[in-house]
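[1] Structure for the following, please:
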Amino acid sequence: MKAFSILLAILLIPVSIYSQGLLQEKNTFTHQDTLRGSITPEREWWDLTYYHLDISVDPDTKSISGKNTIKYTVLKPYATMQIDLQEPLYITKVTQNGKELKAMRDGNAYFIGLIDHQVLETNNSIEVFYEGNPKEAKNAPWDGGFSWKKDENGNDFVATSCQGLGASVWWPCKDHMYDEVDSMDISVTVPKGLMNVSNGRLKSTVENKKTTTYNWTVKNPINNYGVNANIGDYVHFSEVYAGENGPLDMDYYVLRDNLEKAKTHFKDAPRMMEAFEHWFGPYPFYEDGFKLVEVPYLGMEHQSSVTYGNQYKMGYLGNDVSGSGWGMKFDFIIIHESGHEWFANNITHIDMADMWIHESFTSYSENLFVDYFYGKEASADYVVGVRKRIQNDAPIIGTYNVNKEGSADMYYKGANILHTLRQLIEDDEKWRQILRGLNETFYHQTVTTKQIEDYISEKSGIDLKPFFNQYLRTANVPVLEYTLKKGTLRYRWNNVVDGFKTPVKVTFEGKEQWIYPTTEWNWKMVDVKVRELKLNRNFYVNISKL
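    Down below sits the predicted model:
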């Protein structure tokens, strides 16, 4: 989906936006990084439309086997198709129209030689058969793959996670974010006594002699890392939420022993939905419903199948990431990972370098959840509180075309960047409409950073290009320098990019007021009794008296 319209977008991003450090780092990337992270000729000629992933999972041998049916539209004639599958998994056979095709492996990419002529605008399909022992997650979800665990009763408790690493760590696919599949079916066969929960809605269950097959269907476009399989001794409960677009099914799958605990603790889920539909607009996947699924790791934002492992504690594993106290008012994983349904699953970055679009807005959603239920000052306490986690070690934007995200500051520095933008716009309702407008304008789309920047600049009526260049493309925090001498206040920006002239609110002479610094010294007359400026805490800048 969307492959044709954005085909060249990521390739046209100028090298000049990179810091020197990232340019040096780029030299360390490998051929495999390029195959994984770029829109290769073997990818760009076909537009992905449908997957049917049909696999069997054997927890005893930690193995999987099966096939993926891939349907696509021909954008231009070509004879070779790139399908990604990471070692140690391997493709056993590829067929099209009953003919077996040659598949040549280059590391984690297979190049499939097509026999039939690929006619422009026709719809075709291939079947990819594969098997093996997939990479085992060492520290899911950060180091992903398959998590092969046991619950407290000795039952198998298995889950997938693959953000960054890529969906091809466990199933063959077109493993690049630019082209989302339009719809998908997921069939997972597991040993009897276990259940598989995947994305979308459960269509049917088939009882076999020693196994059970669970057939799930996804009607909305879905990004590849958002696809998941979760296997365990699950029990189910549900509720219907009265949402902006009508009744919304909210389903919960938890380990049997945790059912009563979950029925109480998961009350944060409808609260989340209420807050985020207010700020971001209608939940983007009404057709597929919303699920929380318990897993043996912390959690992830799998589309319509959000995974949960926060041990039924408030905060982040019982801790307040902000230190403000407000972080203990909600379950961090329910709020944060569900926020990704809007920013990551509805609006999806084209290239991993723009991962801030997912993480900055979603980290900011924690703050907005606090705002909705506890007020604006509480939300400011929260977002200012997370600043202690910011490193300013590298730019938030990463390196393009090699599957490389930027600094982890995309989380809480990103949240503070957006919080600062809210101050610049001043009108809270206008800011809310911008957030909702992003989700409406880019509904079910993959996007570039430039599209997000341009939209916010246009709707705010502010030229934000220097602002975004400063905060996304450098690791420098703006410094407001000032002097006070004989009733004269002099002030300017330092440590900033050319053209940076963001106004800020400061307090002096007993009142708060805007000032408009540039990189040149500005001055104004003030009361001779003024000894210092107090910076409004909602702006993510530093202040220095010279």
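[2] going forward, measure contacts and count neighbours with C-alpha atoms only.
    OK.
[3] Identify the single longest helix in the protein, thanks.
    Longest helix in the chain, counting residues (DSSP state H): helix 356-374.
[4] Show me which residues of that helix are buried.
    356-372 (16 or more other C-alpha atoms under 10 Å).
[5] Ok, stretch 53-73 next?
    Those would be 53-59, 62-73, for stretch 53-73 by 16+ other C-alpha under 10 Å.
[6] from those, which ones fall inside strands?
    Applying DSSP state E to the buried residues of stretch 53-73, the entries found in strands are 53-58, 63-73.
[7] where along this protein do the helices fall?
    Counting by DSSP H, the segments of the chain that form helices are 20-26, 31-37, 41-44, 259-265, 268-280, 332-339, 356-374, 376-385, 412-425, 428-441, 449-460, 465-473.
[8] could you dump these to JSON lines with distance to residue 533?
    Formatted as JSON lines, these follow (distance: least, C-alpha to C-alpha, whole Å):
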{"stretch": "helix 20-26", "distance to residue 533": "35"}
{"stretch": "helix 31-37", "distance to residue 533": "47"}
{"stretch": "helix 41-44", "distance to residue 533": "55"}
{"stretch": "helix 259-265", "distance to residue 533": "45"}
{"stretch": "helix 268-280", "distance to residue 533": "33"}
{"stretch": "helix 332-339", "distance to residue 533": "36"}
{"stretch": "helix 356-374", "distance to residue 533": "27"}
{"stretch": "helix 376-385", "distance to residue 533": "19"}
{"stretch": "helix 412-425", "distance to residue 533": "18"}
{"stretch": "helix 428-441", "distance to residue 533": "26"}
{"stretch": "helix 449-460", "distance to residue 533": "28"}
{"stretch": "helix 465-473", "distance to residue 533": "22"}
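[9] Tell me which of those helices sits most buried.
    helix 332-339 (a mean of 26; mean count of other C-alpha atoms under 10 Å).
[10] Not counting it itself, show me its contacts.
    For helix 332-339, contacts defined as C-alpha atoms under 8 Å, 6 or more residues apart in numbering pick out 268-269, 272, 276, 298-301, 306-310, 314-316, 362-363, 365-366, 369.
[11] and the direction of it versus that of helix 268-280, what angle?
    Orientation of helix 332-339 against helix 268-280 (axes from the mean of the first three to the mean of the last three C-alpha atoms, to 10 degrees) gives an angle of 40 degrees.
[12] could you give the angle of helix 332-339 to helix 356-374?
    Using the same axes, to 10 degrees, helix 332-339 lies at 120 degrees relative to helix 356-374.
[13] what distance separates helix 332-339 from the centre of its chain?
    In terms of C-alpha atoms, centre = their mean, to the nearest Å, the centre of helix 332-339 is set 12 Å apart from its chain centre.
[14] next up, for comparison:
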Amino acid sequence: MRHRLIVPSAAAAALLLAVPASAADATPGAPGIGDSYYPTSGNGGYDVSHYDLRLKYQPSTDRLDGTATLTATTTQALSRFNLDFALDVSEVLVNGKPTSFAKSGDHELEITPSAPLERGRQITVVVRYSGTPSQVKINGYSAWQRTPDGAVVANEPEAAAWWFPSNDHPLDKATYDISVAVPEGLQTVSNGELKSQTTKLGWTRYNWRSTKPQASYLATLAIGKFDITTDKTASGLPVLNAYSKDLGDNYDSAKASVERSTEVIDWESKVFGPYPFNAIGGYVPNVKTGYALETQTRPYYSPSGFANGANVSLVVHELAHQWFGDSVSVKDWRHIWVNEGFATYAQWLWSEKEGEGTAQELADYIYSSIPADNDFWKVKPSDPGADNQFHNAVYNRGAIALQALRNAVGDKVFFQILQNWTKENKYGNASVQDFVAFAEKTSGKKLQKLFDRWLNTPGKPAAADAARDGIGKAASAATGKGGAHSLKAAKPVAPKSWQKIQEAQKAHQH
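    Now for the predicted structure:
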């Protein structure tokens, strides 16, 4: 049989070349990254490597104007993709070409490129936008707070959508350049290093840079009038702390706490391994909210966290998060223990160092003083549920699990586990089970039952099981490990550090 040879025209041939085979299979990226607690957080189909934000903010009207440039790589052939964003968008470009877009729900920006994007392609997305962030609500609240002289944005698990478009989940980390123009006389505080500032025509522009991978919720911005101090750590890292000038009676106690950040970081670097970022510090704006947050390189502290005097334990907690939560981040928000259990245990180690109660004494006190019918024991730190993500059990029962691990493997192996964990998972993401497996591999011991007791099983572990793990009054008497109590003690006695640790945890819980 003879076959007719068909030669395509030049135009048809060009069309075939213009549409790669993978683009022909293009589908929309998912509107969520797959988180079990927050299914609409993040997006599918691409991975962001860098955010460049050029902003202008007028505090008198709460008007924010911005241009965000995202560099990313597609992870599938895309016909459309989403960004998490809530302000008004005027223009979107993909690879320099104007692109159609639409808002969906309260924080989804749907972008449809003029032509499908093949998998593995590097793309540049430009979004021009404006709005009044404090008036925008997502799930009934705004993460953008107005202050007497400016504004602050810092929240968990979501904060970015009020001021820049992003792939808003810890699974997609990126580096940041944040450039902000504010009326002359005001200052800005953000992540990383302040690279430059210039004043022109009544406006001052501040340029901040973060050069290490950072989750979007950890990006922060504060605008106002601040007293700023600078320092360097023992390893030479720049330290910048900022305090609103109108903190009132909380000013001195806040400064007495946050100014010890250099000391705390130098100590934590010995315990957890080298500090993973390019700068450090903290800031205390004049806000009414009562929480603190581990915003990367520059934790945010509410002034109420220092209402009862200085609280270095709070600073220890937020700075420990730079390793546990910021560098090693959750794979899914149900794994919040890999953030909070470790930051809480850092407070216990600081208490031990300061001679105000050992980690063993703190674990014994919590186990012995909280009755079995208390809701504290009903929450599983390994999967507490979205409503209990910041429950005391995640912090304190979660820290008991680490003390039980320390008792099981000994100090040398325990601190080896902590340092190698932060080293091997640096800038990555991890789950509770990842840590369990890592601890078993490092120690050569089977530890699943221990973690099941303290992290995975509702209910207070039985006294005999707790004693086996070296926890509680019975454990103190039976093992002679120097716990806080004996079997004859009528009432558990709190270690000296307990009140400040509790204050710090309340400040961190949202």
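[15] and the longest helix of the first structure, how far from the second structure on average?
    Superposed on the second structure, helix 356-374 of the first structure shows a mean distance of 1.2 Å to its aligned residues (mean C-alpha distance after the TM-score superposition for the first structure).
[16] So which other helices or strands are in contact with that helix?
    Using 3 or more C-alpha pairs under 8 Å, 6 or more residues apart in numbering; DSSP states H and E, the elements in contact with helix 356-374 of the first structure are helix 268-280, helix 332-339, strand 347-349, helix 376-385, helix 412-425.
[17] Quick one: name whatever helix or strand follows the strand or helix carrying residue 475 of the second structure.
    Using DSSP states H and E, residue 475 of the second structure sits within helix 473-479. Scanning forward in sequence from helix 473-479 of the second structure by DSSP H and E, the next helix or strand is helix 498-508.
[18] picking up where we left off before, what's the closest of the helices of the first structure to residue 200 of the first structure?
    Counting by C-alpha to C-alpha, residue 200 of the first structure lies closest to helix 332-339 out of the helices of the first structure; the figure is 14.7 Å.
[19] now the closest one: which residue numbers in the second structure?
    Aligned by TM-score structural alignment, helix 332-339 of the first structure falls on residues 313-320 of the second structure.
[20] Average separation of the matching stretch from the aligned part of the first structure, please.
    In the superposition against the first structure, stretch 313-320 of the second structure averages 1.8 Å from its aligned positions (mean C-alpha distance after the TM-score superposition for the first structure).
[21] Report the distance from the longest helix of the first structure to the chain centre.
    Offset of helix 356-374 of the first structure from its chain centre (C-alpha atoms, centre = their mean): 13 Å.
[22] okay, the angle between that helix and helix 412-425?
    70 degrees.
[23] Provide the aligned range in the second structure for helix 356-374 of the first structure.
    The alignment of helix 356-374 of the first structure onto the second structure (TM-score structural alignment) spans residues 337-355.
[24] Excluding covalently adjacent residues, which one is nearest to residue 76 of the second structure?
    Nearest in space to residue 76 of the second structure, with sequence neighbours left out and distances taken as C-alpha to C-alpha, 6 or more residues apart in numbering, is residue 119 at 4.3 Å.
[25] The one you found: neighbour count?
    19 (other C-alpha atoms under 10 Å).
[26] my guess is it meets residue 24, correct?
    No. Shown here, residue 119 of the second structure and residue 24 do not form a contact pair, counting by C-alpha atoms under 8 Å, at 10.7 Å.
[27] Please say which position in the second structure residue 473 of the first structure maps to.
    Per TM-score structural alignment, residue 473 of the first structure is aligned with residue 456.
[28] Quick one: residues contacting that match.
    When contacts are counted by C-alpha under 8 Å, 6+ apart, residue 456 of the second structure touches 380-383.
[29] need the contact list for residue 449 of the first structure.
    349, 354, 357.
[30] list the contacts for residue 352 of the first structure?
    Contacts of residue 352 of the first structure (C-alpha under 8 Å, 6+ apart): 37, 164, 177, 398, 400, 403-405.
[31] Nearest to residue 204 of the first structure, out of the helices of the first structure?
    Closest approach to residue 204 of the first structure among the helices of the first structure (C-alpha to C-alpha): helix 259-265, 23.2 Å.
[32] residues making contact with that closest one?
    By C-alpha under 8 Å, 6+ apart, helix 259-265 of the first structure touches 235, 237, 254, 312.
[33] I'd like the distance from it to the chain centre, please.
    27 Å.
[34] Also stretch 332-345 of the first structure?
    Chain-centre distance of stretch 332-345 of the first structure: 8 Å, with C-alpha atoms, centre = their mean.
[35] likewise stretch 505-514 of the first structure?
    Relative to its chain's centre, stretch 505-514 of the first structure lies at 38 Å (C-alpha atoms, centre = their mean).
[36] for that stretch, how far is the first residue from the last?
    Using C-alpha to C-alpha, to the nearest Å, the end-to-end distance of stretch 505-514 of the first structure comes to 4 Å.
[37] Next up, the contacts around the counterpart of residue 436 of the first structure in the second structure.
    Using TM-score structural alignment as the criterion, residue 436 of the first structure maps onto residue 419 of the second structure. By C-alpha under 8 Å, 6+ apart, the contact list for residue 419 of the second structure reads 271-273.
[38] Mind filtering those down to those shared with the first structure?
    Retained in the first structure (both residues aligned by TM-score structural alignment, their matches' C-alpha atoms under 8 Å) from the contacts of residue 419 of the second structure: 271-273.
[39] Residue 322 of the second structure: which of those residues is nearest?
    For these, the nearest to residue 322 of the second structure is residue 272 (10.3 Å; C-alpha to C-alpha).
[40] Quick check: the gap between the residue mapped onto that closest one from the first structure and residue 210 of the first structure.
    Aligned against the first structure by TM-score structural alignment, residue 272 of the second structure finds its counterpart in residue 280. From residue 280 of the first structure across to residue 210 of the first structure, the span is 45 Å (C-alpha to C-alpha).
[41] next one: residue 502 of the first structure
    65 Å.
[42] neighbour-wise, which of those two wins?
    The residue with more neighbours, out of residue 502 of the first structure and residue 210, is residue 502; 18 against 10, by other C-alpha under 10 Å.
[43] Surely that one and residue 470 touch.
    No. The criterion here is C-alpha under 8 Å, and residue 502 of the first structure misses it with residue 470 at 10.5 Å.
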